[in-house]
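Engineer: Just to be clear, the model below is a prediction. Sequence and coordinates:
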Amino acid sequence: MSPLRRPARPAGAGFRPLARGATVLAAALALLSPLAGIAPAAPRAAGAADAEVQVNAQASLGRLSGTARGVNTAIWDSHMNDPEVARLMKAADVGAMRYPGGSYADIYHWQTHTAPGGHVAPGTGFDSFMDTVRATGAQPILIADYGSGTPEEAAGWVRYANVTKNYGAKYWEIGNEIYGNGHYGSGWEHDEHADKSPQEYARQVRAYAAAMKAVDPTVKIGAVLTAPGEWPDGVVGDGDPGDWNHTVLSQVADVVDFVSVHWYAGGSDTTAQDATARLARLPGELREVRSQIDRYAGTGSPRIGIALTEINANTGGARLTARPNGLFAADAFMTAMENGVFSVDWWNTHNGAGGITTVDGETDYGDMGMLSSGACTADVCEPAPNTPFHPYYGMKMTSELGTAGDTMVAAASSAQDVSAHAVLRRDGRLSVLLVNENPDAARTVDLAYAGFTPSGTAPKVSRYARGDSDITEVTGGEASASQVTVPPYALLTVTLEPRAGTGPGAAAAGTPGTPRLEAVTDTTARLSWEGAPGAARYLVQERDGVHTRLAGETTGTSVTLRNLPPGSTHTVDVLAADASGRLSAPSSPLAFTTGTPADATCAVTYHRDTGWGNGFVATVTVRNLSDTAITGWTVDWDWPTDHQSVSSGWGATFHQTGSHVRVTAPEGAGPLAPDGGSTASFGFVGANDGPNPDPTVFRLNGTVCSGG
């Protein structure tokens, strides 16, 4: 294992992403509720627009956490604790630093500061690392040695860190990419356990959690999961009850506080749009992680966070230090945080030179680090150590959007080469980040707002474009609240002041607490939340992308939503209105899925028999629970994503249109007996490109069935 490169993943383990926001048409604004109507912006600047970006300041995507922006640091990195590192990371509002470095974590012994079989650079000990963490103002994310360690060794590290030294280290992962220990045929992660199954990992996680929390009950324990739709997701090992994620979560959901997932875009592309196309899959993968947590943690699911503890464009090849990866970094950090991740940790602070190419007229060093390590490939050397590469400025630009406690809100772009993200500040300002992925042309963008009325004051504009050596504040020019021009291959953040007397800062009511799901049936959901001071009433709204609609209203702190479709997924938040009707900022969102009717006249069991990352085999069993026989049946379902399909099947006739599947009884099939007296069973080979969630609703001859 080279001290500067991560072990290669097996074939088929490339990491792909999900949607940063659907394309939005101006006519769709009619779907917005009156409480989120379009606010008139300042007079439009002259010039035809190439794109329209719509921002709904009342559609919450969650709060920015103090650990939102993070980086990995590795004990083989001799520059990890240079004073310049802390200065740069502090300037980018980095709130998390992960140690001791990826796969090295599973050979690292903290007491002796050794990693048998690996390289440990001088000056990289735990106390030196913590000096850098504290100088940055960040929180450590520490990886306990699972591969060659013990629960007792990890507990000793907690004791030293939080009792002896009083560092207050909160987040502790158990191992790195343990699913890569060879159990599924490919292995890069060191694991000395004789049993390398997910069951054994789960048993050990429980032992680690017990030992570590016995020392400090306040620590947060994280278990390793694989990204849904990425190898080895869906693969069931010999003797295992399920694949890695389902097996681990079923046994540890009651003792862990967060899960750790890694995500790489994959490929060796040279343009920003190449990787961003794969970034379109990341939200779906994160939704599936949350769905898996929901399944096994139940009402305890909200307390379990998701950390994306490694992310980058790819694991080798071109455009790693180049401008396209800087654009990708900004887009990826915000996409992950908008989809429920509390910490996004770039791989790596320093990494080392790889293949040398030219991208966008600049030398790309094939380096997965944010900062130069000063290394060389043949006779080509990187700039001086700690010189920032473009991904650093991409991450830093996201700090122009907001800080801990600010609210991420929905934004959507009409153009494929312009992405948008927005944050409602606690002081009432609104910041919008625009990413122009077109290398050849500037993009003029019209801006429209719901739930926010900009003042007539010129916006603050921060830019990172060709020719800029850092984030640059732009003065003058044609930028206004209604239209801005983004240079080619550039990042632009526009920060707007609210019109006097408008915005959440003008409301006498505070922000309500995050809604909780108290009970759910096939057609209803009962929600409750912590009240807000100064609230006269509460508005519950449902979000669909950038659009919202009023779903409920009450003077209390709970509401029951009715007439919901069975098996449907909903995302809601709550706003408080004061006595004058002025609205607060939205609460953090809650996503939930309704069930299927308990008294249905049919039942369908869907079982994934096996999988291999981008394909699977499933069996479906149908029972007739009515009091009359059914002759000639059809079973219908809709795939939850656009990237799932039936490839071939048996025991029935299959037809798929878009995401809808209809299965028809084979010719000559006998009737389905009443009262569950007989069953029909069929199977198929499916394909998935990205996450592979199970369908939520099955219909037998048009009737919604129960799920078992």
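Structural biologist: Looks like it arrived, so ask away.
Engineer: can we go C-alpha only for contacts and neighbour counts from here?
Structural biologist: Noted.
Engineer: the helices in the protein, which residues?
Structural biologist: For the chain, helices defined by DSSP state H occupy the ranges 83-91, 126-136, 151-158, 198-215, 244-252, 272-279, 282-297, 323-338, 390-399.
Engineer: want to try TSV for these, with mean neighbour count as columns?
Structural biologist: Shown next, in TSV, are the helices of the chain (neighbours: other C-alpha atoms under 10 Å):
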stretch	mean neighbour count
helix 83-91	18
helix 126-136	18
helix 151-158	21
helix 198-215	20
helix 244-252	21
helix 272-279	23
helix 282-297	21
helix 323-338	27
helix 390-399	25
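Engineer: what would the ones you listed look like in JSON lines with distance to V661?
Structural biologist: Shown next, in JSON lines, are these (distance: least, C-alpha to C-alpha, whole Å):
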{"stretch": "helix 83-91", "distance to V661": "50"}
{"stretch": "helix 126-136", "distance to V661": "52"}
{"stretch": "helix 151-158", "distance to V661": "48"}
{"stretch": "helix 198-215", "distance to V661": "33"}
{"stretch": "helix 244-252", "distance to V661": "25"}
{"stretch": "helix 272-279", "distance to V661": "25"}
{"stretch": "helix 282-297", "distance to V661": "20"}
{"stretch": "helix 323-338", "distance to V661": "30"}
{"stretch": "helix 390-399", "distance to V661": "41"}
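Engineer: Below is structure B, check it against A:
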Amino acid sequence: MDVESETPVNLPIPRGGVRPRRLAASMALTVAAALTCGATAGTTARAATPAVNVTVNAREGLGTVPDTAYGANQAVWDGQMNSPATAKLLGQAGVRMMRYPGGSYGDGYHWQTNTVSGGGYVAPGTDFDSFMGTVKAMDAQAILIANYGTGTPQEAAGWVRYANVTKGYGVKYWEIGNELYGNGHYGADWELDDHADKSPAAYAHNLVEYAKAMKAVDPTIKIGAVLTLPGGWPDGSVASGDGGDWNQTVLPIVGSYADFVIVHYYPNGPTSAADSLRQTQLLPAQLAQVRQEIDQYAGPNGRHLGIAVTETENTYQADTQPGALYNADVYFTALENGAFTVDYWDTRNGMGNVTTAPDGATDYGDGGLLSSGQCNGDGVCEPPLNTPFPAYYGIQMLSRVARPGDTLIRAGTDDPLVSAHAARNADGGLSVELVNKDPDHARTVDLDYAGWTPGGDTPTVYTYGAEATSITTAREGTATTQVIPPYSIVTLKLTPSPDNPIGTTSAAPGDPVATDVTADGATISWQPVAGGDVTRYEVYRQFGTDSELLGESTSTSFTVRNLRPGTSYTLNVLAVDQKGHLSMPSPPVRFITGTPGTSTCAVTYDVATSWGSGFVANISITNTGPDPITGWTLAFTFPTDTESVSGSTWNGDYSQDGRHVIVTPAGSDAYLAAGAGNTVTTGFVGDQSGPDPSPASFTLNGTVCTTTYSS
């Protein structure tokens, strides 16, 4: 299948799709070569720009790094996927999650015969047992794509039996299909799917049958359901005959049978390296909307569903330095916002269109972590086989910051071209990663720490410079001042002061849960700290890089009051010992307060339709109070800065300041009779450049209204 000819214009071509079927034939002809790394001169740092302020708050925990965190895709068209060099290089990069058998190939792959429906190329030595040998050699684990498109529940159950009963491999994570929304139901047709009914409802009902058959063999496995990423195609699209979009349809059906959901994240049509790197800033809101949709549609089991980002890659000149900067940023961004694995697409992808980056570096159109060692018809050749591309070093730098078991903590920066991520390490230290996305200028970074005090030692600094062929190590700068070269990744390893006030006496409280969430309160419960001399627990709200102490408790629960209706909250719990020292922060608990059950006004917010760059919203306003209203002002706030009101509105005058929107009457709609006697409907066309979650609350003349949603 030729993706370019069969995919409609302006619809997405999957990175994990069938393109590799063409490159695989040339890859099969590649002669294995010894690992070599050609030296490329890095960019010389120019004069540092004015200081960048970075704040690290050790009270604000973002979750423990799981052993599944750092992953990569393996594809059966890659004849080198199980070579010793592959295992060695990926192991050295800290990869501990291996996805198989390769993107859209998963919906055509038959594990018993190591073949792909439709004649897709499969390289020798890529069968399942050989793959698992590599996984075990790396001390990693597998995430497998069960063939939904051309397979059956029985075939998938047979794979579980062979893997976990016959061979004892203990494969825990199983995806049911790949990008099934690309099966033609919405127009684009890259994913193999032989089912007569290709709707999201059919996928969901069939997933239930897969889950039942597979868990009958091994009830300990985890089943993953395919979702669309908010703000990406075809999110928001409702096809003929469907009652909602893909996520709205799939989640209610699979909620009681799935254990995690699957999304793929790629920059959306980037026009430059700067654009692709900027778009990672949209990912937190996109993942927050995924969680919101899970909570809304998946039923009681929804809060137990994990989120897996099983494909990601910089789609603009991925073989050059932006590929490294992207990986250093996107992995931690996803993990900080609830993902339990991030899997790069892919280890080797094969040569494509050759271009030259602005800094003179060559991009081979490959997108793999390691070179395939190919040449094109013009005589241009990739580096020797297995030479790491910069993207590889971006992943390798992750383990310099946080290893499994470490705790990610909040770090913020006041420069959009500098990203910051941080972790508390198991040895008591703290690590800070700084990513300079400016290709021309260094940055002087001033660091400030809350809830943790660095020692006076000169920090160990790991640096991956522009187009470098290795990561360097030096002791330089201080814990509070560092100079970050252009287009580089820098990690500081810091030791604590002897009187450090946090994390020295006890482990973190476990897994807080929010219950009884109302418009103005919630009850937070958590698992106690085992051992130690804990005297009380403190509950903090994350507020940017600031922490707000909400209260304390001598038990393992606390009721938070006086919260704002329709507001997103992220809280941490920390234990306090007899000396007043704080523990490590608990994993975060996130929730959104509701709107009042009763009010003198009611609002219905209806997203009538949406598409990749916009949506149509209707707002109904009802006076439910005892007194009439003459003249009204409706106010709401978009949850993200990727949404805005366009110039097209009706039955109301709209003004917007940042994310805040004010609506006033137009014409005769200023009067609202008392006692639900009158409803005014207004609306607008919205622009979006990413996710488009609905506003969480509305006020009418300053009163918070009861709010309902329809779509």
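Structural biologist: In hand now; what should we look at? All figures in this text were calculated on a predicted structure; none of them were measured in a lab.
Engineer: Can you pull up the most central residue in the second structure?
Structural biologist: When the second structure is reduced to its mean C-alpha position, the nearest residue by C-alpha atoms, centre = their mean turns out to be A334, at 3.3 Å.
Engineer: got a list of what the aligned partner of that residue in the first structure touches?
Structural biologist: Alignment note (TM-score structural alignment): A334 of the second structure maps to A336 of the first structure. By C-alpha atoms under 8 Å, 6 or more residues apart in numbering, A336 of the first structure lies in contact with 282-283, 286, 308, 344.
Engineer: mind running it again at 10 Å?
Structural biologist: 17-18, 20, 68, 279, 282-283, 286, 306-308, 311, 342-344 (C-alpha atoms under 10 Å, 6 or more residues apart in numbering).
Engineer: which of these does the second structure keep?
Structural biologist: Retained contacts for the contacts of A336 of the first structure in the second structure, judged by both residues aligned by TM-score structural alignment, their matches' C-alpha atoms under 10 Å, are 68, 279, 282-283, 286, 306-308, 342-344.
Engineer: burial count for the aligned residue in the second structure for T407 of the first structure?
Structural biologist: Under the alignment by TM-score structural alignment, T407 of the first structure pairs with T407 in the second structure. T407 of the second structure: 27 surrounding residues under other C-alpha atoms under 10 Å.
Engineer: Please apply the same query to S710 of the second structure.
Structural biologist: 9.
Engineer: quick one: it and T604 touch, right?
Structural biologist: Yes: contact status for S710 of the second structure versus T604: in contact at 7.3 Å, counting by C-alpha atoms under 10 Å.
Engineer: So for these two, which residues contact both of them?
Structural biologist: N618.
Engineer: related to what we said a few turns ago, contact partners for the match of T407 of the first structure?
Structural biologist: By C-alpha under 10 Å, 6+ apart, the residues touching T407 of the second structure are 58, 60-66, 336, 422-426, 430, 508, 584-587.
Engineer: In strands only, show me those residues.
Structural biologist: Assigned to strands by DSSP state E, the following of the contacts of T407 of the second structure qualify: 58, 60-64, 422-424, 430.
Engineer: quick one: which of those residues has the most company?
Structural biologist: E60 (33 neighbours).
Engineer: That one contacts G412, doesn't it?
Structural biologist: No: E60 of the second structure is not in contact with G412 according to C-alpha under 10 Å; the separation is 11.4 Å.
Engineer: Please report how far the match of T407 of the first structure lies from A426 of the second structure.
Structural biologist: Between T407 of the second structure and A426 of the second structure the distance is 8 Å, computed by C-alpha to C-alpha, to the nearest Å.
Engineer: cool, T570 of the second structure as well?
Structural biologist: 24 Å.
Engineer: One more: M138 of the second structure?
Structural biologist: In terms of C-alpha to C-alpha, M138 of the second structure sits 22 Å off from A426 of the second structure.
Engineer: same deal with P101 of the second structure?
Structural biologist: Distance from P101 of the second structure to A426 of the second structure, by C-alpha to C-alpha: 34 Å.
Engineer: who has more neighbours, the two?
Structural biologist: Of the pair P101 of the second structure and A426, P101 is the one with more neighbours under other C-alpha under 10 Å, namely 30 against 14.
Engineer: Now for the more buried one: which residues touch it?
Structural biologist: 73-77, 107-111, 114, 116, 122, 126-128, 131, 143-147.
Engineer: Check F389 of the first structure too.
Structural biologist: 320-323, 325-326, 364-365, 367-372, 383.
Engineer: Among the residues you listed, the buried ones, what's the ChimeraX command?
Structural biologist: Of the contacts of F389 of the first structure, the buried ones can be selected in ChimeraX as follows, counting by 16 or more other C-alpha atoms under 10 Å:
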select :320,321,322,323,325,326,364,365,367,368,369,370,371,372,383
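Engineer: Looking for the alignment partner of P252 of the second structure in the first structure.
Structural biologist: Checking TM-score structural alignment: P252 of the second structure goes with S250.
Engineer: quick one: contacts for the nearest residue to its match once chain neighbours are set aside?
Structural biologist: Among residues not flanking S250 of the first structure along the chain, Y296 sits closest, at 5.5 Å (C-alpha to C-alpha, 6 or more residues apart in numbering). Neighbour list for Y296 of the first structure: 246, 248-254 [criterion: C-alpha under 10 Å, 6+ apart].
Engineer: do the same with W231 of the first structure
Structural biologist: 9-15, 179-180, 184, 611-614.
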